[in-house]
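Asker: pasting the structure only:
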């Protein structure tokens, strides 16, 4: 297939749906104990609800929404650090748009901007570097966040800043890595997941090899999936086919984009600029060892955490907000006490309602057509991800 509309063909979707139903019947699960497939990436969550993919699946299959939304897993204390940086005199704080509305313990970056802080939305870290060139007497901080998907562009921007000798640019690094997170999920004692839809964009950078431990160590199938409706349906079919045949392998449905070894140039830039942190805190998941990166000593001059003094405090989420339970797969967004009432895209209490990849935002925007009864549906999944 060459064109987008070919990946949205309703007849092919119906054919895949029939194959999936046949496999599900062969495996033999029930609504009370469904086949649970985690879509790791928030982009898949939005595809599932935007295109009504759940309507093509039997009730014996349940999607569990994973932690693959970098804005969603950002702990509140790190948002407070962003606000503290933005409110420093002579600082221009730059960020992607979806991070501006994530609430901290007192305010978001958007509210800090309304209060007079110079917070600017950018579309890439190179935009932030250009602002630094244009404002040589002001400090420009870029809020770097995201999984391996966005790490290369940030790394290359730091390399460019060093090559040009731009001293007033720095990075507040909150980049995180997917593999330690998946291992933490799989190490959870009460795991009931049957398989994974692997993240397509992350895999474009890291390839498929890093996921092999999921099959070899935990005997779980994983299929790297694209984001169009037929991509997701085919990937579900591939996961079920492995289960039905008693296999556990890493398969690549998104082969038109994802090579087995990833992107070596992107990996080289990331390795040059970043090193692994001993631990990093995730919203709702706690501290996960070796799950984040920071700037190497050779690039300390561009590290906002070394250049500026930050509060660096751990802050608990509001008790009414159940983002952590959603991220762990304990509940669906519609089961949250404040979903759609006190917490909405206009007045978010948690990051999952803010981000374009957040599960709560997907449910709120697309899920109302087919999420009735979710609040009554029994859930059985991960109780603890990490200590």
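Answerer: Nice, I can see it. Predicted model, so just to flag it, every value in this text is computed and none were measured.
Asker: contacts and neighbour counts: CA atoms only from here.
Answerer: Fine.
Asker: which residue is the nearest non-sequential neighbour of the spatially most central residue of the chain?
Answerer: The chain has residue 69 as the residue nearest its centroid, 1.9 Å off, counting by CA atoms, centre = their mean. Nearest residue to residue 69, sequence neighbours excluded (CA to CA, 6 or more residues apart in numbering): residue 42, at 5.2 Å.
Asker: wait, the one you found sits on residue 358?
Answerer: Yes: assessed by CA atoms under 8 Å, residue 42 is found in contact with residue 358 at 6.0 Å.
Asker: and the end-to-end length of stretch 191-210?
Answerer: One end of stretch 191-210 sits 21 Å from the other (CA to CA, to the nearest Å).
Asker: in it, which residues are buried?
Answerer: Buried residues in stretch 191-210, counted by 16 or more other CA atoms under 10 Å: 191-208.
Asker: pull the number of nearby residues for residue 64.
Answerer: Using other CA atoms under 10 Å, residue 64 has 25 neighbouring residues.
Asker: ok, structure two:
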């Protein structure tokens, strides 16, 4: 099967792991590499990649899970919209269980709010047509990956003159988040595994500031085991050769300049907010999108009275430090005890892309804590 089986091939993985072990021995110092995307975190634990790497390579799990970075206040805001009797709220399934300050969308639905899961924002247009006496609101979240589909949905709603449809926009941008991380003195990183899905939209060019200003190499990666191991191998070569560049491992889908049609749709419908709050990272300037005034009729923030709650995270939850890569999930005091996927205290435990959820499902913590992860001598000769 082209582009799937080839990237899960055991022989290729073993060859790459052998090379990684050899290169890490030649470099001779510990390395901290952040995978920005939550999809990479999920793959790393699903395939046990972190466990087989040399103990000199530490993977840091970044804030690339859009559900995880959603602040409690915005969840409370969208629940307040859903509680209107004339509203049908729609959203993706992974947003349903994210905890706000009092409850989640799933709990609000159990109390009587009309909240529906959809697979595409375009599904909401049909719901609006079928329910002309209701206001249909789509709770849109995500990085640049999902922004084109919501932009095109608004353009379609405008073309079809659907007056009872709007969006509560919470799209965020990856580049400002990376800048905030790099400016954090607590975080010491050597390089980045760049996000694959976001890069399909924006390309590799926007990451050039990382090697130029912060002197950290970046390799944009796919999501299969061979992709991730090859990306780590490419980063190690940069460390060894004292290079600092943006490289593209995921070149079967990612280009230097991105998807021009997708970017055009985003720029036509959205503009950048002055600031936006991220869970665990706080306010980050120019890091969120809002709907342009030309499309105010489809902006839920213009249609409804939004309370704009500001809510602190649970005191026992350390999602913020985990999202910044300062702590590992199992270092949080409530991980796996009070906080589980069935009863999540923090957002990192909700989404399948969240670091805590990945650790809980795939982490095999006793093995990670106790195993000798050093590379056998025969691999470095």
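Answerer: Thanks, I have the structure now. None of the values given here were measured: they were computed from a predicted structure.
Asker: TM-score of the superposed pair?
Answerer: With the length set by TM-score structural alignment, normalised by the length of the second structure, the two chains reach a TM-score of 0.95; 370 aligned residues with a CA RMSD of 1.1 Å.
Asker: corresponding residue for the residue nearest to residue 69 of the first structure in the second structure?
Answerer: Counting by TM-score structural alignment, residue 42 of the first structure corresponds to residue 38 in the second structure.
Asker: so what corresponds to residue 73 of the first structure in the second structure?
Answerer: By TM-score structural alignment, residue 73 of the first structure lines up with residue 69.
Asker: how many neighbours does its match have?
Answerer: 24.
Asker: sorry, back to before: what's near enough to touch the residue nearest to the centre of the first structure?
Answerer: 41-42, 146, 355, 357-358 (CA atoms under 8 Å, 6 or more residues apart in numbering).
Asker: out of residue 42 and residue 358 of the first structure, which sits in the more crowded spot?
Answerer: residue 358 (30 against 24).
Asker: what residues are up against the residue nearest to residue 69 of the first structure?
Answerer: With CA under 8 Å, 6+ apart, residue 42 of the first structure has these contacts: 65-69, 357-359.
Asker: repeat that for 7 Å
Answerer: Shown in contact with residue 42 of the first structure (CA atoms under 7 Å, 6 or more residues apart in numbering): 68-69, 357-359.
Asker: quick check: closest non-adjacent residue to the counterpart of residue 91 of the first structure in the second structure.
Answerer: Alignment note: residue 91 of the first structure maps to residue 87 in the second structure; criterion TM-score structural alignment. What sits nearest to residue 87 of the second structure in space, not counting adjacent residues and going by CA to CA, 6+ apart, is residue 135, at 4.8 Å.
Asker: for the equivalent of the one you found over in the first structure, give me its contacts.
Answerer: In the first structure, residue 135 of the second structure lines up with residue 139, judged by TM-score structural alignment. Residues in contact with residue 139 of the first structure (CA under 7 Å, 6+ apart) are 90-92, 168-169.
Asker: what does residue 50 of the first structure give?
Answerer: Contacts of residue 50 of the first structure (CA under 7 Å, 6+ apart): residue 366.
Asker: report the separation between it and residue 363 of the first structure.
Answerer: For residue 50 of the first structure relative to residue 363 of the first structure (CA to CA), the value is 9 Å.
Asker: same thing with residue 120 of the first structure?
Answerer: Taking CA to CA, one finds residue 120 of the first structure at 29 Å from residue 363 of the first structure.
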